[in-house]
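Visitor: Here is the input, now give the coordinates:
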Amino acid sequence: MDNHVCDALGRPDLIDLGEGLVCLRFESMKVVSALAAVRHLLDTGAVRPGDTLMDSSSGIYAYGLALACHRYGLRCHIIGSTTIDHVTRVQLDVLGATLEQMPPSDDLRLDQSRRVARVREVLREHPDYHWMRQYHDSIHYLGYREVADRVAAETGTGPLTVVGGVGSGASTGALATYLRERDPGTRLVGVQPFGSVTFGSDEVEDRGMIIAGIGSSIPFGNVDHTLYDTVHWTGFEPALAGSVDLLRRHAVFAGLSTGAAYLIARWERLRDPGRRVVFVAADTGHRYVEPVFARHAEAEPVEDLAPTAVHDLADLAPPWSRMEWGRAKPPAQGVYADDHSAAHG
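Guide: This is a model prediction of the structure:
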């Protein structure tokens, strides 16, 4: 029996979709990384019950950190994206977390830079706050070891490919790191939106949207580019098609980044049918009902979609591009330079 709801929420489901395709479905994925990170900080004495933990978030990590703080008797302060929805705001409020949400913006890059600036301001005002640095502190890898162990145990001994959003780098990077301890041949396929600096698509405009949570307008310290074998960039329309098909075909109701990962996992599996492909479903589809699922009639058949193969970042273009990254080093704009004091996390 679990002692707190975050234990249950952090335990993902492994769903065999058939034909070598497996969905690693989380109710809310960042609960895993936040819970393990907070437990580590308490165990090492870096924080104590009653302290305030703070971070920036587009939604999922905010919820995970609030739950971890609730469990361990800590205070939680979130600098939130404009994309955080009403349901999440209400839950954060009831859980006792304080939320500073950025004003509405059509540019998620501006939203992210505003959040970073506000984090610095709050740290100057409250030097006793502990900045969790989910984008830069490798303690956020810790929670995925148990998940990787389960994936390895339940997917068999054949060659494996992991597909998922890059985001802060902790989820897919950690899964690949731990899985490769058993099988160095485990392949990692990262999913990016156009407009993200992480893998060099920041100059590519996508009039649809930047898919919140899997891309970034600033470099992240937790992204280890040398872990990724392949990178796909998808726009809104292919991701929508993937989300709708996943629900229609397999009854899995998940978010927009999951739709992109599913679409890409299908394509990678067809390209190399000898491998089992596990794709990460980071959260449920509830906050995407109106912008995605209500538009299901617009979804193209996934069988009609395919990426454009590119060999140079200058050739990236919507709606869907694919590049063999080959575990290479990051592009210049994706390099993180830590110019902040380590005293805050």
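Visitor: going forward, measure contacts and count neighbours with C-alpha atoms only.
Guide: OK.
Visitor: those strands in this structure, which residues are they?
Guide: All strands of the chain, identified by DSSP state E, fall at 13-18, 21-25, 52-57, 75-80, 98-101, 130-131, 160-165, 187-193, 230-234, 276-281, 308-309, 320-324.
Visitor: any residues touching the fifth one, and which ones?
Guide: Put plainly, it is strand 98-101. Cys76, His77, Ile78, Ile79, Gly80, Ser81, Thr82, Ile84, Arg89, Leu92, Asp93 (C-alpha atoms under 8 Å, 6 or more residues apart in numbering).
Visitor: for that strand, which positions count as buried?
Guide: Under the neighbour-count criterion of 16 or more other C-alpha atoms under 10 Å, strand 98-101 has Thr98, Leu99, Gln101 buried.
Visitor: Now tabulate the strands of the chain in CSV and tack on distance to Met209.
Guide: Shown next, in CSV, are the strands of the chain (distance: least, C-alpha to C-alpha, whole Å):
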stretch, distance to Met209
strand 13-18, 28
strand 21-25, 24
strand 52-57, 18
strand 75-80, 18
strand 98-101, 20
strand 130-131, 29
strand 160-165, 15
strand 187-193, 8
strand 230-234, 10
strand 276-281, 19
strand 308-309, 19
strand 320-324, 13
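Visitor: quick one, which of these is packed in tightest?
Guide: strand 187-193 (a mean of 29; mean count of other C-alpha atoms under 10 Å).
Visitor: Give me the packing partners of that one, helices and strands only.
Guide: With contacts defined as 3 or more C-alpha pairs under 8 Å, 6 or more residues apart in numbering; DSSP states H and E, the packing partners of strand 187-193 are strand 160-165, helix 170-179, strand 230-234.
Visitor: how about the closest residue to Thr198 other than its chain neighbours, what does it touch?
Guide: Once flanking residues are discounted, Thr198 sits nearest to Gly334: 4.6 Å by C-alpha to C-alpha, 6 or more residues apart in numbering. Applying C-alpha under 8 Å, 6+ apart, one finds that Gly334 lies in contact with Val197, Thr198, Phe199, Gly200, Ile218, Pro219, Phe220.
Visitor: Determine which two of the residues you listed are furthest apart.
Guide: The two members of the contacts of Gly334 with the most space between them (C-alpha to C-alpha) are Gly200 and Phe220, at 12.6 Å.
Visitor: Give me the more crowded residue out of these two.
Guide: Shown here are Gly200 and Phe220; by other C-alpha atoms under 10 Å, Phe220 has more neighbours (24 against 19).
Visitor: Another for comparison:
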Amino acid sequence: MFDHIADAVKLPDLVRIGDNLVVARFETMKVYSALAAVEHLLNTGAVQPGDTLMDSSSGTYAYSLALACHKYGMKCHIVCSTKADPSVVTQLELLGATVEQVPIPPGPMVDKMDLEVRLQRINEILAARRDVYWMQQYHNGFHYHGYREVAALIDREMPGAPLTVVGGVGSGASTGGLATYLRELRPDVELVGIQPYESVTFGSEPVEDPVASISGIGSPVYFANVTYELYDRIHWIAHDQAVAATLALYRDHGIFGGMSSGCCYLAAEWEARQNPDRQFLFIGADTGHRYMSSVYTKHDQAVSLTGLEPRGIRELTELELPWAVMDWNRRPYEVAPKVLPC
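Guide: I've put the predicted structure just below:
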């Protein structure tokens, strides 16, 4: 019996879809992160019950933070894009959050401008109010804490052969937290990160995806929560191939996931074939409801995945569409300082 719906929503379903391939399918994975973050802030006295917690998000973190605030009796303020799904905005408001949608200036680099105008609005709010705490999901390391519980669950459910975790990099907290805590339990764990093209996080920003960059797994701005030294390999996947893989995951296995789930499935299925002596677990971070109009209803337009293989590269200068893979070997990396933090 759960005391709050957030504790039930966060739990993943572990589903075996291949001999050495398992998906951790979440309704909303970031609930783990948000719950642990709010609990940490209350326990350390950084915030008091009834304070307002604020962040910039147009998707799963906004929902997760609103749920966490609902559980712990905190106020919640979300600064988001005008592109945010109206159904998500409605959910946030019904949970008691206030939602502020910031218009995006016209012009190129829309995703980067979206982040920058939201950052500007957050700074204005912080300057005017003293009762607001900025969560900074991209930079505050306490967002790692919630994934200790997930790591213990995975370790318990997947004993035996060495384990590789495949997940979208995004803010760095989910895959970084999982790898950190899993390696405390079993040092043999490998971590494979998934990136879109046009992301500064692992250096793909010079390669333009002609359709669209995939939100949620990469970014045009710097994220401090990405610990590069945790990653063994990186896959870069283009938008069209991500759409096709998302549909394939649903058709082949009935897993209704978002585009990051599709990317992880494409990479993990390939990885599992290359390494039959290892176990592979990939992250299905959320459901596919937000992607009905952009992915699922356009299934008849999807490209074919038949014969598709990643191009192995040794240097970032070799990056090409539609799919590349590189041994990262847990090395450090620095994002160009001209890229503004968010």
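Visitor: if we can go back for a sec, which of the contacts of Gly334 of the first structure sits closest to Tyr262 of the first structure?
Guide: Of the contacts of Gly334 of the first structure, the one sitting nearest to Tyr262 of the first structure (C-alpha to C-alpha) turns out to be Phe199, at 20.0 Å.
Visitor: Now for whichever residue in the second structure pairs up with the closest one: which residues touch it?
Guide: The alignment partner of Phe199 of the first structure in the second structure, by TM-score structural alignment, is Phe202. Residues near Phe202 of the second structure by C-alpha under 8 Å, 6+ apart: Gln195, Tyr333.
Visitor: Can you show me the helices along the stretch 1-150 of the first structure?
Guide: Taking DSSP state H, counting those that start in this stretch as the criterion, the stretch 1-150 of the first structure contains helices spanning 5-9, 30-43, 60-72, 86-95, 108-125, 144-154.
Visitor: Go through those helices and name the closest to Thr52 of the first structure.
Guide: Per C-alpha to C-alpha, nearest to Thr52 of the first structure of these: helix 60-72, 8.7 Å.
Visitor: quick one: that closest one to strand 75-80, angle?
Guide: Using axes from the mean of the first three to the mean of the last three C-alpha atoms, to 10 degrees, the inter-axis angle of helix 60-72 of the first structure relative to strand 75-80 is 170 degrees.
Visitor: how big is the offset of helix 60-72 of the first structure relative to the second structure?
Guide: Following the fit onto the second structure, the mean deviation recorded for helix 60-72 of the first structure is 0.6 Å by mean C-alpha distance after the TM-score superposition for the first structure.
Visitor: Okay, buried residues for that helix please.
Guide: Taking 16+ other C-alpha under 10 Å as the criterion, helix 60-72 of the first structure shows Ile60, Tyr61, Ala62, Tyr63, Gly64, Leu65, Ala66, Leu67, Ala68, Cys69, His70, Arg71 as buried.
Visitor: before we move on, what about stretch 116-136 of the second structure?
Guide: Glu116, Val117, Arg118, Leu119, Arg121, Ile122, Val132, Tyr133, Trp134, Met135, Gln136.
Visitor: Please say which position in the first structure the fifth one maps to.
Guide: Superposed on the first structure with TM-score structural alignment, Arg121 of the second structure falls opposite Arg118.
Visitor: Now that match: closest residue in space, sequence neighbours ignored.
Guide: Ile79 (7.3 Å).
Visitor: thinking again about what came up before, turn the helices of the stretch 1-150 of the first structure into a markdown table, including distance to Ala281 of the first structure.
Guide: Conversion of the helices of the stretch 1-150 of the first structure to a markdown table gives the following (distance: least, C-alpha to C-alpha, whole Å):
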| stretch | distance to Ala281 of the first structure |
| --- | --- |
| helix 5-9 | 13 |
| helix 30-43 | 11 |
| helix 60-72 | 12 |
| helix 86-95 | 18 |
| helix 108-125 | 22 |
| helix 144-154 | 13 |
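Visitor: And those: which comes nearest Val277 of the first structure?
Guide: Between those, helix 144-154 lies closest to Val277 of the first structure; by C-alpha to C-alpha that is 10.9 Å.
Visitor: Please tell me which residues of the second structure the closest one aligns onto.
Guide: The aligned range for helix 144-154 of the first structure in the second structure is 147-157, by TM-score structural alignment.
Visitor: Contacts only, for the residue in the second structure sticking out farthest from the centre.
Guide: Relative to the centre of the second structure, the most outlying C-alpha is that of Ala128, 30.8 Å out, by C-alpha atoms, centre = their mean. The contact partners of Ala128 of the second structure, by C-alpha under 8 Å, 6+ apart, come to none.
Visitor: Likewise for the one 10 residues further on?
Guide: Residues counted as contacts of Tyr138 of the second structure (C-alpha under 8 Å, 6+ apart) are Ser171, Gly172, Ala173, Phe223, Ala224, Asn225, Cys342.
Visitor: quick one: which of those residues is nearest Tyr296 of the second structure?
Guide: The closest of the contacts of Tyr138 of the second structure, once distances to Tyr296 of the second structure are taken by C-alpha to C-alpha, is Ser171, at 25.5 Å.
Visitor: For Val204 of the first structure, which non-adjacent residue is spatially closest?
Guide: Nearest residue to Val204 of the first structure, sequence neighbours excluded (C-alpha to C-alpha, 6+ apart): Gly195, at 5.4 Å.
Visitor: That neighbour contacts Gly208, correct?
Guide: No: counting by C-alpha atoms under 8 Å, Gly195 of the first structure does not reach Gly208; the two are 10.8 Å apart.
Visitor: So for the two, which residue has more residues nearby?
Guide: Gly195 (24 against 12).
Visitor: Show the contacting residues for that one.
Guide: Counting by C-alpha under 8 Å, 6+ apart, Gly195 of the first structure makes contact with Ser201, Asp202, Glu203, Val204, Glu205, Asp206, Ile210, Gly215, Ser216, Ser217.
Visitor: who wins for most neighbours among the residues you listed?
Guide: Most crowded among the contacts of Gly195 of the first structure, counting by other C-alpha under 10 Å, is Gly215 at 29 neighbours.
Visitor: hang on, isn't Tyr144 of the first structure packed against Ala174?
Guide: Yes: Tyr144 of the first structure is within contact range of Ala174, at 6.1 Å (criterion: C-alpha under 8 Å).
Visitor: if we can go back for a sec, any idea how far Met135 of the second structure is from the residue farthest from the centre of the second structure?
Guide: Using C-alpha to C-alpha, to the nearest Å, Ala128 of the second structure is found at 17 Å from Met135 of the second structure.
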